[in-house]
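Chemist: Using only what follows, build the 3D model:
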Amino acid sequence: MSESELRMLFNHYAERLERYLNHKLRDPQAAADLVQESFLRLAQRLEQQDDVDDKKAYLYKTANNLLLDHVRHQQRWQMATSVDDAEATLEYLPDAAPQLDQTAIAQQELERLANVLATLPERTQLIFHLHRFEHMTQAQIAQQLEISLSTVEKHLAMTLSAMMTIRAS
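Modeler: Predicted coordinates:
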């Protein structure tokens, strides 16, 4: 395949492929990188073989595989980061068991936070639960609940604001 034919394919499919990947990732830069890598792999494949029967299908399949690899890499990175954060937090925890009055104060604060959370709208509570306890990203929550990313951000900001109010008092 000539360079001009590859350029024609790129002009025809790149934008659509990038939109598809960006819809899945919600990361325009990563989507653009994956499109470039998909076309690079197509070019390499065409150098090795005479032809690919369905170039569009090959591009989308390659892009989808790269997307899965990217997501797996991100998940491993997030997991490694959270383990590092947990270890760093443990270093600062006091060695002795908390005193009885500290435990009572912490319990009261938890009860106040639970009461504040109970006053929030049900949708806000659900989004907070998915983010905090199910460890879902904001993008994953938006996709699962079929809402925009900014809506998820607003609900989490509302939760944080309510919690900060109770912590300040």
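
Chemist: When you work out contacts or count neighbours from here on, use the C-alpha atoms and nothing else.
Modeler: Fine.

Chemist: From the contact counts, what lies against the longest helix anywhere in the chain?
Modeler: The longest helix of the chain (DSSP state H) is helix 55-92. In this structure, helix 55-92 packs against helix 3-25, helix 28-48, with contacts taken as 3 or more C-alpha pairs under 8 Å, 6 or more residues apart in numbering; DSSP states H and E.

Chemist: go again using 6 Å as the cut-off
Modeler: helix 28-48 (3 or more C-alpha pairs under 6 Å, 6 or more residues apart in numbering; DSSP states H and E).

Chemist: mind listing what's buried in the helix it packs on?
Modeler: Of the residues in helix 28-48, 30-32, 34-39, 41-43, 46 count as buried by neighbour count, 16 or more other C-alpha atoms under 10 Å.

Chemist: For it, what is the distance to the chain centroid?
Modeler: Centroid separation for helix 28-48 versus its chain: 22 Å, with C-alpha atoms, centre = their mean, to the nearest Å.

Chemist: Check stretch 14-22 too.
Modeler: 18 Å.

Chemist: ok, now stretch 110-123?
Modeler: For stretch 110-123, the distance from its own C-alpha centre to the chain's C-alpha centre is 25 Å (C-alpha atoms, centre = their mean).

Chemist: next up, for comparison:
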Amino acid sequence: MTVAALAVSCSSEKQSTSSPAPVSSVPFSSEKNQEVFAGMDSCEVLRSTTSESTFESYNPETLESDNGCRAEKARYGNVALYFVGNEGIDGLQSNKGAKISTKVAGREAVRLAGAAGQGNCFIGISVTSRSRATVNLTLSNGSDDQACTDAEVIAEKLAPKLPQGN
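Modeler: Below is the predicted model:
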């Protein structure tokens, strides 16, 4: 069974608003058979990556893949991590903001500032040509630039924990 993926970011503000994030046009499998991330739990990895940032309430999500996690921090915002085993960074598209090629800890990556609204940054980190890890950070109050600065710090800490691609 396949399901089309549309990532949605929610703000941690009192208002319950959702904004579409970058769209992945490739369906993801509902089975946990994505070998490149075998044995990796997104909530465990996100918790260890953000341990110094006092995020709380780490909860599994399945918006972009079946191996995602979101953590929140009061009055700050939220961060999500996804392991996507069937699509690389080239498949990321956004109808808001520019898609910028970059590097994260020596890995190919893309950055989409404001892809899910004001104060949001989405970073896709290449693991293989057909897999990626994504960091999606949304601030309760703040600019896209600040969200990207904070998301890049998390992405840099995350990258060494990712499998080496072929």
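
Chemist: What's the TM-score once they're superposed?
Modeler: The TM-score (TM-score structural alignment, normalised by the length of the second structure) is 0.31; 80 aligned residues with a C-alpha RMSD of 4.6 Å.

Chemist: picking that back up, can you point out the buried residues in the longest helix of the first structure?
Modeler: Neighbour counts over helix 55-92 of the first structure (16+ other C-alpha under 10 Å) mark Tyr58, Leu59, Tyr60, Thr62, Ala63, Asn64, Leu66, Leu67, His70 as buried.

Chemist: State the pair within those that is farthest apart.
Modeler: Using C-alpha to C-alpha, the pair of these lying farthest apart is Tyr58 and His70, separated by 18.0 Å.

Chemist: Which of the buried residues of helix 28-48 of the first structure sits closest to Leu9 of the first structure?
Modeler: Phe39 (8.9 Å).

Chemist: Tell me the spacing between that closest one and Arg45 of the first structure.
Modeler: Applying C-alpha to C-alpha, to the nearest Å, the value for Phe39 of the first structure to Arg45 of the first structure is 10 Å.

Chemist: What segments of the second structure are helices?
Modeler: Per DSSP H, the second structure has helices spanning 42-49, 144-158. These are given in chain order.

Chemist: ok, and for the shortest one, which residues are buried?
Modeler: Going back to what we said before, that points to helix 42-49 of the second structure. In helix 42-49 of the second structure, counting by 16+ other C-alpha under 10 Å, buried: Ser42, Cys43, Val45, Leu46, Arg47, Thr49.

Chemist: Tell me, how many residues neighbour Ser57 of the second structure?
Modeler: Using other C-alpha atoms under 10 Å, Ser57 of the second structure is surrounded by 12 other residues.

Chemist: Nearest spatial neighbour of it, chain-adjacent residues omitted?
Modeler: Of all residues not flanking Ser57 of the second structure in the chain, Ala71 sits nearest, at 5.5 Å (C-alpha to C-alpha, 6 or more residues apart in numbering).

Chemist: Quick check: that neighbour touching Tyr82?
Modeler: No - with contact defined as C-alpha atoms under 6 Å, Ala71 of the second structure does not count as touching Tyr82 (11.9 Å).

Chemist: These two: which has the busier surroundings?
Modeler: More neighbours surround Tyr82 than the other of Ala71 of the second structure and Tyr82, with 26 against 22 (other C-alpha under 10 Å).
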